[in-house]
Each structure stands twice: as structure tokens, then as C-alpha cells.
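> Got a predicted model here, sequence first, then my questions.
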Amino acid sequence: MKSNLLNIFFLIFASSVFAQTADSLSVQKEKVIVVKDSLEPKVEYNPLAPAKAAFYSAVIPGLGQAYNKKYWKIPIIYAGMAAGVYFYKQQDDDYNRFRDAYKRRLAGYTDDEFQGISNDRLINAQKSAQRNKSYSIIVTLGFYLLNVIDANVDAHLQQYEVSEDLSLQPSLNYNQFNAKPQYGMSLTYRFK
């Protein structure tokens, strides 16, 4: 009797397993949403990139900034260097005018454009124009050197990984004891 009951139970169970139709065995496709990872792909470290950017800027001012893809810096570099050259040219013309007038006075002529100015003032004007010419050269060379240094430092800084793991955000918390808001800043760094 027990064996008959087991056989009947087995037949009922087996028939329900084997009685599945083709509709019940169909494959269902799952839709999977793939979200792009927020981390940017790592760029291979190039130890010669800063030297290459500095060399490019030394050869042609602004070329290192173009190599670093910081195109907005190029007009600033050329404007600074052009201002230095412009003021050098202007001071050189003034120096030549003061010197020529002083030489004519030493030769005995009194028909120069600076008739109301004494000889001592002409000598001081020459010295001032010469000093300003030197300053203009320094400004031009300063912008040129700043161009080379900026290209080098910018290429160095581009190789550092800057991610969302380091963030500085304002925070607003409520004090549970007196129910007043508390303001602050939080610096977050996540280790991977």
C-alpha cells in the first residue's frame, strides 16, 4: 500500500514536470540598463610631456599652451609680450628725441623742440627713457619666461588624477537639542 501511494505520488509529480508546454519553456529577455561609469578613463602617464610643452613654448611662445589644449592663454601671452615691445619702441623714440635735442644744444643750435627745458632736464629725460626701455625689456622677457613656466607646470598638473573622490561641499545640519540649523563645510575623501 505504501509503495502504491509512493508510485501514485511519483506519477503525479512526474506528470506535472513533463507536462510543460512549449509556451511555458520560452526564453525571456531581460532588459539591462548600463550606466556609464562616472570615472574618466585613465590617461597613460607621459613623463616627458612637461618637458615637451616647455620646449614648444620656448621655441614659439604659446605653442606649449596649444600642446596642453589651453588655447585661451595664448592671446594673453602675446598681448603681454606685445605691450612690452610697444613700450620699448615708444621709450626708444623718446630717448632718441631727447638725445638729438641735447646734441644739437651742445653744437650751439637753439632751434630744438624742447626750448623751454634746460640741459639738465634733457639729461634726466634721457636717463628716464633709458630706464623705461630696460623695464620694457624685462616685462617682455618676463612674459616669455612665464609662458615657458606655465606650459611646463600645466603639463605637470594635467597628469594628476582629479576625481569626485575628493570634494568640498557646504553642509547644513540641524542641531537636535535646540532645533537650530548649523552651517559648515565638509571635506570628503574616499579611499578605493
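Thanks, I have the structure now.
> Could you use CA atoms for every contact and neighbour count after this?
Fine.
> could you point out which element follows the helix or strand where residue 128 lies?
In this assignment (DSSP states H and E), residue 128 forms part of helix 119-158. For helix 119-158, the following helix or strand on the C-terminal side (DSSP H and E) is strand 166-174.
> Let me know the secondary structure of residue 112.
Following DSSP: H, G, I helix; E, B strand; the rest coil, residue 112 is assigned to coil.
> Show me the contact partners of stretch 54-71.
Stretch 54-71 is contacted by residues 52-53, 73-74, 77-78, 144, 147-152, 154-155 when judged by Cα atoms under 8 Å, 6 or more residues apart in numbering.
> second one coming, line it up with the first:
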Amino acid sequence: MKYWFYILLFCTSFGNFTGLGQETLNITAADTITNTINPLAPSKAAFYSAIFPGMGQVYNKKYWKAPIVWGAMGTSIYYYSWNKNKYDSYRTEYKKRLANDINLNPKYDRLSNNQLIQAQKFHQRNKDLSLLITVAFYALNIIDANVDSHLKQFNVNSKLTVAPEIQQDEINYKQNVGLSLNYRF
């Protein structure tokens, strides 16, 4: 009987204190706050990167990526110009030899005509490869700025989780490793 009294007192005490000066407080979870999305930001970042490589990364406030872009573009342009100069010098020497010019470069005296042709082919191939790499770095720069700007607007909240999962097979007791993707409604 004594315990019934305490249980009854405990249950009724909650009903008596609910209206005594308590204020209503609305709480919203931090992951449900919506940010405004600028749909033109990815195209603007890609445009800036197309005009000046690395500028899209600066627009996205990823300042550490800009020197990487500049270094990659600068290095590939440097190798393109170096291979072009070497190709032109070997080609000029070969043309002078075919024309029986007396103003030959003494630097190439020990090279035969076949060696000059092989050197031209080597530097032509490397020049073309350097140009291809320069164009690839330019395209990657634009793609990186665009994708990074898209991902800045990606909504990540606690409802979507990706976690590693290890399950044991009941037949042969081997462990299966994988990823589980869960979405809570």
C-alpha cells in the first residue's frame, strides 16, 4: 500500500508542474537548416577556370588547389616549348645539310642525317604529348572547379550514412566485407 502511494504521488507530480511558468521552446536540429543554393555557382566557377586556370578554385575558396593547377599547366607548357625549340633546331640543321649550306651549327657536326631525323621524330612526339597533357590539365582544371562547386552545395545530414559492414557467411563462416548505405526517413 505504501508503494502505491509513492507511485500515485510520482505520476501526479508531473501534471501539476507543467503550467507553472514554463516557456515554450522550439528546437530545430542543425542538420535540418536549409542553405540557399546558387544554381549558377558551378557554371561560374567553370567559366572562371576556363578564362584563367586556377581562378575557379579561388572562386570556390580552395586556395591550395590554385598553385597545383598553375604548376601543372606551367610545367607542361614549359616542356612543350622546350621540345618545340629542340625540334626546330634539329629541323633547321637538317634543312641546312640538305641545301649544302656552309653555315652549319658546330654543335651538330658529329650527328648524321639519320640521327637528326630520329631527333626530330623524338622531339615532335614529345612536343605533341606535352600539348596533349597541357590540354588535359586545362580540362581537368575546369572539371575540378565545376565539380567542387557542385559538391559545396551538396546536402549532407545525419539521415544519410555510409558505413563499412562486415558480415559472416553462415555456410562457410567466411567474412564478407562491404559498404552499407542507409537512409532514414
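Structure's in. What do you need? Keep in mind that this is a model prediction, so the values were computed, not measured.
> Contact partners for the residue nearest to the spatial centre of structure 2?
With distances taken as Cα atoms, centre = their mean, residue 144 lies nearest the centre of structure 2, 4.8 Å away. Residue 144 of structure 2 makes contact with residue 57, according to Cα under 8 Å, 6+ apart.
> With residue 141 of structure 2 instead?
Residue 141 of structure 2 touches 49, 53, 54, 69, counting by Cα under 8 Å, 6+ apart.
> Quickly note the distance from it to residue 40 of structure 2.
18 Å (Cα to Cα, to the nearest Å).
> ok, now residue 114 of structure 2?
57 Å.
> re earlier: in ChimeraX, select just the buried ones from the contacts of stretch 54-71 of structure 1.
Buried residues among the contacts of stretch 54-71 of structure 1 (16 or more other Cα atoms under 10 Å), as a ChimeraX selection:
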select :52,53,74,77,78,144,147,148,149,150,151,152,154,155
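> Pretty sure residue 147 of structure 2 sits against residue 42.
Yes - applying Cα atoms under 8 Å as the test, residue 147 of structure 2 and residue 42 come out as touching, 7.1 Å apart.
> Those two: who's more crowded?
Ranked by neighbour count (other Cα atoms under 10 Å), residue 147 of structure 2 and residue 42 place residue 42 first, with 23 against 14.
> And what about the aligned partner of the more buried one in structure 1, helix, strand or coil?
Counting by TM-score structural alignment, residue 42 of structure 2 lines up with residue 50 in structure 1. Here residue 50 of structure 1 is recorded as helix under three-state DSSP.
> residues in contact with residue 50 of structure 1?
151, 152, 153, 154, 155, 156.
> Distance check, the fifth one against residue 184 of structure 1.
Spelled out, it's residue 155 of structure 1. 34 Å.
> The third one too?
For residue 153 of structure 1, the distance to residue 184 of structure 1 (Cα to Cα) stands at 33 Å.
> With secondary structure and distance to residue 178 of structure 2 as extra columns, can I get the contacts of residue 141 of structure 2 in a markdown table?
Listed next are the contacts of residue 141 of structure 2 as a markdown table, based on DSSP: H, G, I helix; E, B strand; the rest coil; distance: Cα to Cα, whole Å:
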| residue | secondary structure | distance to residue 178 of structure 2 |
| --- | --- | --- |
| 49 | helix | 37 |
| 53 | coil | 39 |
| 54 | coil | 37 |
| 69 | helix | 35 |
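> Would you mind measuring from the residue nearest to the centre of structure 2 to residue 162 of structure 2?
Counting by Cα to Cα, the gap from residue 144 of structure 2 to residue 162 of structure 2 is 24 Å.
> same question, residue 11 of structure 2
On the measure of Cα to Cα, residue 11 of structure 2 and residue 162 of structure 2 end up 42 Å apart.
> roughly how far apart are the aligned residue in structure 2 for residue 127 of structure 1 and residue 134 of structure 2?
In structure 2, the residue matched to residue 127 of structure 1 (TM-score structural alignment) is residue 121. Residue 121 of structure 2 sits 20 Å away from residue 134 of structure 2, going by Cα to Cα.
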